[in-house]
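Enquirer: Provided below are the primary sequence and the corresponding predicted coordinates.
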Amino acid sequence: MEDSGSRLPARQDFPHLSDAHWATLEKMVSLLGEAAFAGFPNLPAEQQRARVECFDKYESSLIAHVSAAAQEAARATMRAEAQSAALASATNTASFAARPTTTKPVEMSVPTFDGKDSDSLVFWVREIEIALSAGQIYDARAQVAFGISNLGGRARAWAMARETATPGYFTSWSFMEQELRSTFLLANVAYRHRCAGRCPRTPL
C-alpha cells in the first residue's frame, strides 16, 4: 500500500492480519481498485480475516482452473505440431520438409458472463484473453464477436444494445473490456460487501 495515490490505511492499522492476509488484501485492491476496500476497515477483525481468506481461496481455485486449461491447450498444440512433423517426414521431399511447422488454433470453451452481481468479471476477462490467444483470434472485430458470444443475460443485452444503436461500437476487445468493467465491476464489489463474513459462491 505504498502507492502515493492510495488513501488506504497503513499496515500497522491492521495488526490482527497476518503478513499473508495483508499480501492478499494488497492484491485485492491492486486487481479491483480502491473501491474493493470500501467498508473493509469497519468490519470486525474476524470478518476481515474471513473475507481475505475467501478471496485467496477462490483466486487459487480459479488460477488452478485457468492453468489447467492453458496446459491442455499447450498439449493440444504439441500434438498438432508432432502430427505435422510426422507428415513432413513421411513425404521425404525437401520442399515440403523445409516448410515451417504451423501451430493450429485450439478452441477453448469459456463460461458465459451474465452480468449478475455474483459473477466474476475479472476472472471471466482473463479466461477470454487465454481463449483468444489459444484460438489465434487476432482481428479486432473477431475478438469483439468472440467476447459477445460468451456473454449472457443482461450483459449480452447491454452489449447488443450498444452494437445495435451504433454498429461497430466496440472497436476492439480492449475497449469492450473497459466498458464492461465500468458497467459491471462496481456491482461485483458491492455484492462482496453484502456477503461480508461468509464465503460467497463467486468472488469479484
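Expert: Looks like it arrived, so ask away.
Enquirer: From here on, just use CA atoms for contacts and neighbour counts.
Expert: Will do.
Enquirer: can you give me the helices for this protein?
Expert: Under the criterion DSSP state H, the chain contains helices at 19-32, 45-91, 94-97, 121-134, 140-149, 153-165, 173-180, 186-194.
Enquirer: Turn those into TSV, including mean neighbour count.
Expert: TSV is the format used below for those (neighbours: other C-alpha atoms under 10 Å):
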stretch	mean neighbour count
helix 19-32	16
helix 45-91	15
helix 94-97	12
helix 121-134	19
helix 140-149	17
helix 153-165	14
helix 173-180	16
helix 186-194	18
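Enquirer: could you measure A50 against Y58, distance?
Expert: According to C-alpha to C-alpha, to the nearest Å, A50 stands 12 Å off from Y58.
Enquirer: A68 too?
Expert: Separation of A68 from Y58 (C-alpha to C-alpha): 15 Å.
Enquirer: again with R75
Expert: From R75 across to Y58, the span is 26 Å (C-alpha to C-alpha).
Enquirer: before we move on, what about R51?
Expert: Using C-alpha to C-alpha, R51 is found at 11 Å from Y58.
Enquirer: again with A157
Expert: For A157 relative to Y58 (C-alpha to C-alpha), the value is 28 Å.
Enquirer: Please apply the same query to Q83.
Expert: Taking C-alpha to C-alpha, one finds Q83 at 38 Å from Y58.
Enquirer: repeat for V66
Expert: Distance check for V66 against Y58: by C-alpha to C-alpha, it reads 12 Å.
Enquirer: swap in T77?
Expert: Counting by C-alpha to C-alpha, the gap from T77 to Y58 is 29 Å.
Enquirer: again, but for A23
Expert: Using C-alpha to C-alpha, one gets 15 Å for the distance from A23 to Y58.
Enquirer: second one coming, line it up with the first:
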Amino acid sequence: MLTALGRFLFQMVNPKISKSVSPLRLVVVLIAAMLLTGCGLFRTKTTINVPQPLTPLVEADMARMFDEINRMAAVRALNGKVDIQFLDNSYAECGIAEKYKTADGRLVVQRPGQVYLIVQVPVIGTKVAEMSSNGEHFWAAVYQGDEKYRRFVTGLNNAHYEKLGANGKGTPPDCKAGGARREQAMQRATVSAL
C-alpha cells in the first residue's frame, strides 16, 4: 500500500510521467496526508474544572459560622484509606533503626472515640494487623511476621505503659562499644539491609 502511494505521489510531482493530474486527485491526496499525520485537526487537550483553593470565599456573620460549625460537628464517622510506614526505633539510641515497607490501611473513626484500623499487604490485601478501640479499651491483633510478633493484645487507653527497650524490658539498650546487644543490633540491621 505504501509503495502504491509513493508511486502515485511521484507521478503527481513529475508531470512527464503523468500527463494529466486531476485537481480532485490532488485534493484527495492532501486531505489523506493531513488526516494521516494529524496536523492538529483533532483536539488533543480537554478543559477540566479545577477545584477552588480553600480561601475565605464567603463573608459570613456569626449565625452562618455557627451553622457551619454545627454541620461539621454532626459528622459521626469518617472512613478512609491510609498508607502506613512502620519504623522500629528500639535501637535509635545506638544509631540503628529498621524501616519496613509501606503497608495499605483502612481507617474508620466514629464518635465518641471509636477507632478501627486494618493493615494489609499492598496489592494482594492479606491482613497484617487489626486494631480497634472503643475509647476506653483497645484490642490489637498481629497476623503476619515471626511467631514472636503474632499475638493478640488488649489493654486500657488511659493506662500508663512503661517504655520498652530493645531488650523487651524497661531498660535502655546497651550502646557502649563493647555491648553485646549493640553488636546483635548491628548484625540484625546488616542482615535486614541485605
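Expert: Perfect, thanks for sending it. Just so it is clear, the structure is predicted and the values come from calculations on it, not from any experiment.
Enquirer: Got a TM-score for the pair?
Expert: Scored against TM-score structural alignment, normalised by the length of the second structure, the superposed chains reach a TM-score of 0.23; 88 aligned residues with a C-alpha RMSD of 6.1 Å.
Enquirer: Which parts of the second structure are strands?
Expert: Secondary structure of the second structure (DSSP state E): strands at 77-88, 98-110, 114-120, 127-133, 137-142, 151-156.
Enquirer: Can you lay out those strands as CSV showing mean neighbour count?
Expert: Putting the strands of the second structure into CSV (neighbours: other C-alpha under 10 Å) gives the following:
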stretch, mean neighbour count
strand 77-88, 12
strand 98-110, 16
strand 114-120, 19
strand 127-133, 18
strand 137-142, 17
strand 151-156, 13
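Enquirer: With distance to Q187 of the second structure added, can I get those strands in TSV?
Expert: Putting those into TSV (distance: least, C-alpha to C-alpha, whole Å) gives the following:
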stretch	distance to Q187 of the second structure
strand 77-88	15
strand 98-110	12
strand 114-120	28
strand 127-133	26
strand 137-142	25
strand 151-156	26
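Enquirer: right, and the ones you listed - which one's nearest M34 of the second structure?
Expert: Closest to M34 of the second structure of those, according to C-alpha to C-alpha: strand 77-88, at 48.0 Å.
Enquirer: What angle do strand 98-110 and the closest one make with each other?
Expert: Orientation of strand 77-88 of the second structure against strand 98-110 (axes from the mean of the first three to the mean of the last three C-alpha atoms, to 10 degrees) gives an angle of 160 degrees.
Enquirer: what comes into contact with strand 77-88 of the second structure?
Expert: Identification of contacts with strand 77-88 of the second structure by C-alpha atoms under 8 Å, 6 or more residues apart in numbering yields 97-111, 119.
Enquirer: Q184 of the second structure - how many residues pack around it?
Expert: Neighbour count of Q184 of the second structure, defined by other C-alpha atoms under 10 Å: 11.
Enquirer: swap that for T37 of the second structure, please
Expert: T37 of the second structure, neighbours per other C-alpha under 10 Å, totals 9.
Enquirer: ok, it to L9 of the second structure distance?
Expert: 16 Å.
Enquirer: same question, F152 of the second structure
Expert: Applying C-alpha to C-alpha to F152 of the second structure and L9 of the second structure gives a distance of 79 Å.
Enquirer: is it true that V66 of the first structure touches E127?
Expert: Yes. Counting by C-alpha atoms under 8 Å, V66 of the first structure touches E127, with 6.8 Å between them.
Enquirer: For V125 of the first structure, which non-adjacent residue is closest in space?
Expert: Nearest non-adjacent residue to V125 of the first structure, counting by C-alpha to C-alpha, 6 or more residues apart in numbering: E177, 7.3 Å away.
Enquirer: pretty sure the one you found contacts W124?
Expert: No. Using C-alpha under 8 Å as the test, E177 of the first structure is too far from W124 to be in contact (10.4 Å).
Enquirer: can you pull the contacts of the nearest residue to S132 of the second structure once chain neighbours are set aside?
Expert: Closest residue in space to S132 of the second structure, ignoring its immediate chain neighbours: Y116 at 4.3 Å, by C-alpha to C-alpha, 6+ apart. Counting by C-alpha under 8 Å, 6+ apart, Y116 of the second structure touches L107, V108, V109, E130, M131, S132, S133.
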